[in-house]
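J.: okay, structure incoming, though there's no sequence with it:
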């Protein structure tokens, strides 16, 4: 499962780099689907990942504000800032379908494994939306292929924490 987090981070970083070819207006333009804009969608991806990970850790949710992270540079910094903590936690987690977690924003309890799968799939879903938006502005989207990325062979946040 760790490799899928690494995959998501690698693809996210490629999308961040891709975004530099767009104006701030394009990055904030209201679009159909997603969280209404490219930057707001990135913020949502990062916020959801961190909130759910903190929930599994039994930590209080930190409510983030888009207004404080409303540029590409700030979102990249936010994304990078959380990764070492997430990688360290996941590197030492015994993935469990037996331990249930309840979060403040939902009354249902979920297993750790279900939450981790949700985080991974959630980002992939939004990356698909970014791909559609890229085509709408006549740009080539970032490849979402897992095959050929050699995720297991590249230095990662997880190898730094082991």
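T.: Perfect, I can see it now. Bear in mind the structure is a predicted one, so any value in this text is a computation, not a measurement. Numbering: from 1, shown residues only.

J.: alpha carbons only for contacts and neighbour counts from here, please
T.: Noted.

J.: can you list the buried residues in the longest helix anywhere in the chain?
T.: In the chain, assigned by DSSP state H, the helix with the most residues is helix 112-136. Of the residues in helix 112-136, 112-113, 115-116, 119-120, 123-124, 126-134 count as buried by neighbour count, 16 or more other C-alpha atoms under 10 Å.

J.: now stretch 115-125: how far from the chain's centre is it?
T.: Distance of stretch 115-125 from the chain centroid (C-alpha atoms, centre = their mean, to the nearest Å) equals 8 Å.

J.: try this one next to it:
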């Protein structure tokens, strides 16, 4: 499970780099599907991942508010801030956790009974689903999307470079 989440994070970080080369107006423009905008979709990925992991760790559900993280730098910082906790949850995961009963409420309000193992795999695939949405939007805007096949040859080489001081994004 650890490897799958790390691969997701590498792709997410690559999308953050991709966003640094796209005008802010495009990142914030309303789009069909996903969660409305590129930035809202990236925020949703981060927020849902941390919320699910809190549930797996037996903590109260918590959601951040997009209004507090409505630009790329803030979403990147939130992702970085949440990641150590998520890593701890994944490291502590064992075979017995996979079989543990897990109950949640669906978007329609009905209660869903499953296992933690099924739910954590859902969380991992949730990010992949939304990254596919970002790829569609990238193509619609005339940009090349993040190349996912790089994970096949260098799964952990897609690191997000440190931002150079004084470097500004295209606006």
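T.: Happy to help now that I have it. Source: prediction; values computed, not measured.

J.: after superposition, how close is the longest helix of the first structure to the second structure?
T.: Taking mean C-alpha distance after the TM-score superposition for the first structure, the mean distance separating helix 112-136 of the first structure from the aligned residues in the second structure is 0.7 Å.

J.: what's that helix aligned against in the second structure?
T.: Using TM-score structural alignment, helix 112-136 of the first structure lines up with residues 116-140 of the second structure.

J.: could you do stretch 56-73 of the first structure as well?
T.: Under TM-score structural alignment, the match for stretch 56-73 of the first structure in the second structure covers residues 56-73.

J.: hmm, who's touching the matching stretch?
T.: 16, 19-20, 39-40, 43, 47-48, 51-52, 54-55, 75, 78, 89, 116 (C-alpha atoms under 8 Å, 6 or more residues apart in numbering).

J.: what of stretch 141-149 of the first structure?
T.: Residues from elsewhere that reach stretch 141-149 of the first structure (C-alpha under 8 Å, 6+ apart): 7, 11, 14-15, 18, 127, 130-132, 134-135.

J.: turn the residues you listed into JSON lines, columns for distance to residue 98 of the first structure.
T.: Below are the contacts of stretch 141-149 of the first structure laid out as JSON lines (distance: C-alpha to C-alpha, whole Å):
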{"residue": "7", "distance to residue 98 of the first structure": "26"}
{"residue": "11", "distance to residue 98 of the first structure": "31"}
{"residue": "14", "distance to residue 98 of the first structure": "35"}
{"residue": "15", "distance to residue 98 of the first structure": "35"}
{"residue": "18", "distance to residue 98 of the first structure": "40"}
{"residue": "127", "distance to residue 98 of the first structure": "30"}
{"residue": "130", "distance to residue 98 of the first structure": "34"}
{"residue": "131", "distance to residue 98 of the first structure": "36"}
{"residue": "132", "distance to residue 98 of the first structure": "37"}
{"residue": "134", "distance to residue 98 of the first structure": "40"}
{"residue": "135", "distance to residue 98 of the first structure": "42"}
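
J.: which strands and helices sit next to the longest helix of the first structure?
T.: helix 2-19, helix 38-57 (3 or more C-alpha pairs under 8 Å, 6 or more residues apart in numbering; DSSP states H and E).

J.: so who does the spatially most central residue of the second structure touch?
T.: Compute the mean C-alpha point of the second structure, and by C-alpha atoms, centre = their mean the closest residue is residue 45, 3.4 Å away. Going by C-alpha under 8 Å, 6+ apart, residue 45 of the second structure touches 126-127, 130.

J.: at 7 Å what do you get?
T.: Counting by C-alpha atoms under 7 Å, 6 or more residues apart in numbering, residue 45 of the second structure touches residue 127.

J.: isn't residue 29 of the first structure right up against residue 37?
T.: Yes - counting by C-alpha atoms under 7 Å, residue 37 is a contact partner of residue 29 of the first structure at 5.5 Å.
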